[in-house]
Each structure stands twice: as structure tokens, then as C-alpha cells.
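K.L.:
All I have is the shape, not the residue letters:
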């Protein structure tokens, strides 16, 4: 259950904003690996009035509907990430209930942590970049695709933080969310957790391009 805390928590965030958004302030920022400036090609979607960041055009459409999330990591990639076990399941959060998900465990030796790959086909990454959700968000690039890197608001510089998520703009109205949940207390800093999450997300997108 611990391995899915981030996804469940993000689902709760979505429920919260449907009732009230006045307490969820702030604007997304741009990290050192951010996508700078508008794309020179025609964007695949327009910028909603509530969205504060322009999302560059994706290089191609990678539909998630027929994808097995556990197939997004090859044996070689699993070895690099130290993954020793995985299981296919469905998300049970109120927002993304029924979405296909793969939980991947790193438990052969300490520090212990989990990755999760969630296939969201009900919305793109735009809502993460509105500044209205209870997250600190950066617009970054993952394997050439725009992505929203998110941590719970205010946890960006905390040593005892244990979660990070990277949601990749893979297709219109769809996102591939790769998250990491640290179960060994204080084993990594927040920056290290997010760097590891970005690495896993890049691997997943690279493999997705061979499957979609």
C-alpha cells in the first residue's frame, strides 16, 4: 500500500480542487531541465485560459489505451533501476480508479523504494501546471516530450520528503505518470528522489515509443 501513497494523494488533491480552489495558490516554476520557450512547430493543443505554462508540441502521439504498463521497462532497464519485483494492477484512487498501473519494487537491499507507472487516459498534463493543485510543479522535458514534475506543495527542499511524480505529455488528453515512493526513511533528498523518478520516466517513454 505504501508504494501507492503518491498516486492516492494526488487523487485526493483532484477531489479537493473540485470543491474549492482558493487555498491552492502558487504558480508552477521551471527547472534547469525545463522546456524553454514555445515550440517552433504547431502545438498539438491550445493553451487553456487557466493554464499558466505553454506546453510545447509533442514529437509524436503515443496512445496509452492498449499498453501494458509493466511492459514499459525492459529487463535491462529494470536492472539499472534495481527493480526486483513488479505487479500489474489497477489504480484505486477516486479520480483515476480503474486506470492501468504497474508497481515496481526495489526491495532486494536497502534503501527500499518503489516506482509506479500509471496510464492516465482521462486528462493531459495541463492541469498540473495551473498553479491550482496542491503541488509544486516544474515543466521539464523527458525523452523529448514535455512533462510536469510534481511534489507536494512545500516539500521541495525537505530532507524527509519521500515522493515525486513525473507526468509525461504522450498524447492528446493522456499522460504517462511515473512516480517514486521512498520507504527507507531519509535515504535520499527530495532532489535525488526526483532525479531518480525522471530517469525512470525517460526509460518508460523510450520503451513506449517501441510499443505504441
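P.N.:
Alright, I've got the coordinates. All values reported here derive from a predicted model rather than from experimental measurement.
K.L.:
alpha carbons only for contacts and neighbour counts from here, please
P.N.:
Fine.
K.L.:
so which strand or helix has the residue nearest the centre of the chain?
P.N.:
Relative to the mean C-alpha position of the chain, the nearest C-alpha, by Cα atoms, centre = their mean, is the one of residue 166, at 2.5 Å. Using DSSP states H and E, residue 166 maps to strand 163-171.
K.L.:
dropping in the other structure now:
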């Protein structure tokens, strides 16, 4: 990853990880008493159309050049991400010259239920992404900053896609989440061809 993106990625990952941890303890949902999040059950996820394991998948190959053009992405840089449970996992930072970015992560150690049961400083609701069940994840009390979806691709595995605009963003929360879902849907199309 080029040095100009490191501060942006580091800040985003710090926010997402801290939202799901308590007292610096990685992996523990923050039981914030002021939060009104109600964890959802993973059994609300629809049955997967097919299992798409993400073992050994390069996240920077999840979006083809044509797909990157479709969502106006200029570059893809590999990175290790700790956004899920504080554990380093393969990720990719897709950017449009800092106007907005996507972070794709393939997780083989945590399924979508991680988000649905976490509570704490995030809300998660079950949504559909290209026929697959997913958790749409948002920080409590923060609107129009970013939106992520974690797609239930295989038992105990997920494809995580986060969309984050720059600080001058004028998009609604729904628009942010629609963009995260669109990019995740495109990544699912590619994932089907990688098997």
C-alpha cells in the first residue's frame, strides 16, 4: 500500500476494531450501557445459494478491472486487516484517490454471526447481497461516515466489504450501505469464478 493511504486505513480500522472491543481486549464486544443495539441471531440468515470458501483467496483479485471501473476505483493495494476480532487477515484497500475507498477482507475464522451477536458499539441487521445473507454493520451514533456488509459465504467464513467516503461526504447512510452492498455483490460474482 502506498504511504499516502496508510493514515486513512489505520484510522478506519482503529474505529471499527475499537467499536467491537472493550478495554483494549481484542474480540470482546463492548457492553456500552448507553447503546441500544439488540444483537440478532445468525439463524435469521437465509440459506446460502452455494458455499464459497475464501481460503487462500486474494482480496485484491475480488474486483476485476471492469468491476473496479463500474464503481470508479482507481487502485487496489493489499494489506493485512484487523477489522474482524483484532486478528490479522488478508485484506485489500480499493481507492479512488481518497475521494472514497472500499476495504475488502476475507475471513476464515469468523462467520457473519460475529457481527450479529456482537452488540456493543455496532448495530448489525440481516440484509441480502446477491442472494446471500449478510450483516449490514454500522457504528452506533455515527451516521454518514461508513457502512460495511459481511456476507455469509461459507460456514464460519465471511466476505467483509466496507465503504468509506471522504470527510466532505454528502451521502445518506442508506446510500453508503447501498454502495457497500453493490461492491460486495460484485466481489461475490468474482469469487464464484475463483473456485
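P.N.:
Alright, I've got the coordinates. The shown structure was predicted, so the numbers you read here are calculated from the model rather than taken from an experiment.
K.L.:
Quick check: closest non-adjacent residue to the counterpart of the residue nearest to the centre of structure 1 in structure 2.
P.N.:
Residue correspondence to structure 2 (TM-score structural alignment): residue 166 of structure 1 is matched to residue 149. Closest residue in space to residue 149 of structure 2, ignoring its immediate chain neighbours: residue 136 at 4.4 Å, by Cα to Cα, 6 or more residues apart in numbering.
K.L.:
Map the one you found across to structure 1 for me.
P.N.:
Matched to structure 1 by TM-score structural alignment, residue 136 of structure 2 sits across from residue 149.
K.L.:
Select the longest helix from structure 2.
P.N.:
When secondary structure is assigned using DSSP state H, the longest helix within structure 2 turns out to be helix 173-193.
K.L.:
Okay, the residue nearest to the centre of structure 1 and residue 94 of structure 1: tell me how far apart.
P.N.:
For residue 166 of structure 1, the distance to residue 94 of structure 1 under the criterion Cα to Cα, to the nearest Å works out to 20 Å.
K.L.:
where's the residue nearest to the centre of structure 1 relative to residue 201 of structure 1, distance?
P.N.:
7 Å.
K.L.:
Find residues that contact each of the two.
P.N.:
A shared contact of residue 166 of structure 1 and residue 201, defined by Cα atoms under 8 Å, 6 or more residues apart in numbering, is any residue touching both; here these are 177-178.
K.L.:
Residue 44 of structure 2 maps to what in structure 1?
P.N.:
Alignment note: residue 44 of structure 2 maps to residue 54 in structure 1; criterion TM-score structural alignment.
K.L.:
give me the element the residue in structure 2 sticking out farthest from the centre is part of.
P.N.:
Residue distances from the centre of structure 2 (Cα atoms, centre = their mean) peak at residue 33, which lies 25.0 Å from the mean C-alpha position. Secondary structure here is read from DSSP H and E; on that basis residue 33 of structure 2 sits in neither a helix nor a strand.
K.L.:
cool, residue 150 of structure 1 as well?
P.N.:
Counting by DSSP H and E, residue 150 of structure 1 is part of strand 145-152.
K.L.:
compared with structure 2, how much does that strand deviate?
P.N.:
Averaged over the aligned pairs, strand 145-152 of structure 1 sits 0.6 Å from structure 2 after superposition, using mean Cα distance after the TM-score superposition for structure 1.
K.L.:
so the residue nearest to residue 149 of structure 2 sits right up against residue 177, yeah?
P.N.:
Yes - with contact taken as Cα atoms under 8 Å, residue 136 of structure 2 and residue 177 are classed as touching, separated by 7.5 Å.
K.L.:
separation between the nearest residue to residue 58 of structure 1 once chain neighbours are set aside and residue 100 of structure 1?
P.N.:
Leaving out its chain neighbours, the residue that sits closest to residue 58 of structure 1 by Cα to Cα, 6+ apart is residue 145, at 5.4 Å. Look at residue 145 of structure 1 and residue 100 of structure 1: by Cα to Cα, they are 21 Å apart.
K.L.:
Those two: who's more crowded?
P.N.:
Neighbours were counted for residue 145 of structure 1 and for residue 100 using other Cα atoms under 10 Å; residue 100 has more, 23 against 20.
K.L.:
That one maps to what in structure 2?
P.N.:
Taking TM-score structural alignment as the criterion, the aligned counterpart of residue 100 of structure 1 in structure 2 is residue 90.
K.L.:
So the residue nearest to that match when sequence neighbours are not counted versus residue 174 of structure 2, what's the distance?
P.N.:
What sits nearest to residue 90 of structure 2 in space, not counting adjacent residues and going by Cα to Cα, 6+ apart, is residue 80, at 5.0 Å. When distance is defined by Cα to Cα, residue 80 of structure 2 is 28 Å away from residue 174 of structure 2.
K.L.:
before we move on, back to that, which residues touch the residue nearest to residue 90 of structure 2?
P.N.:
88-92.
K.L.:
burial measure for the spatially closest residue to residue 131 of structure 2 that is not a sequence neighbour, as a count.
P.N.:
Closest residue to residue 131 of structure 2 in three dimensions, ignoring its sequence neighbours and counting by Cα to Cα, 6+ apart: residue 49, at 6.8 Å. In terms of burial, residue 49 of structure 2 registers 11 neighbours under the definition other Cα under 10 Å.
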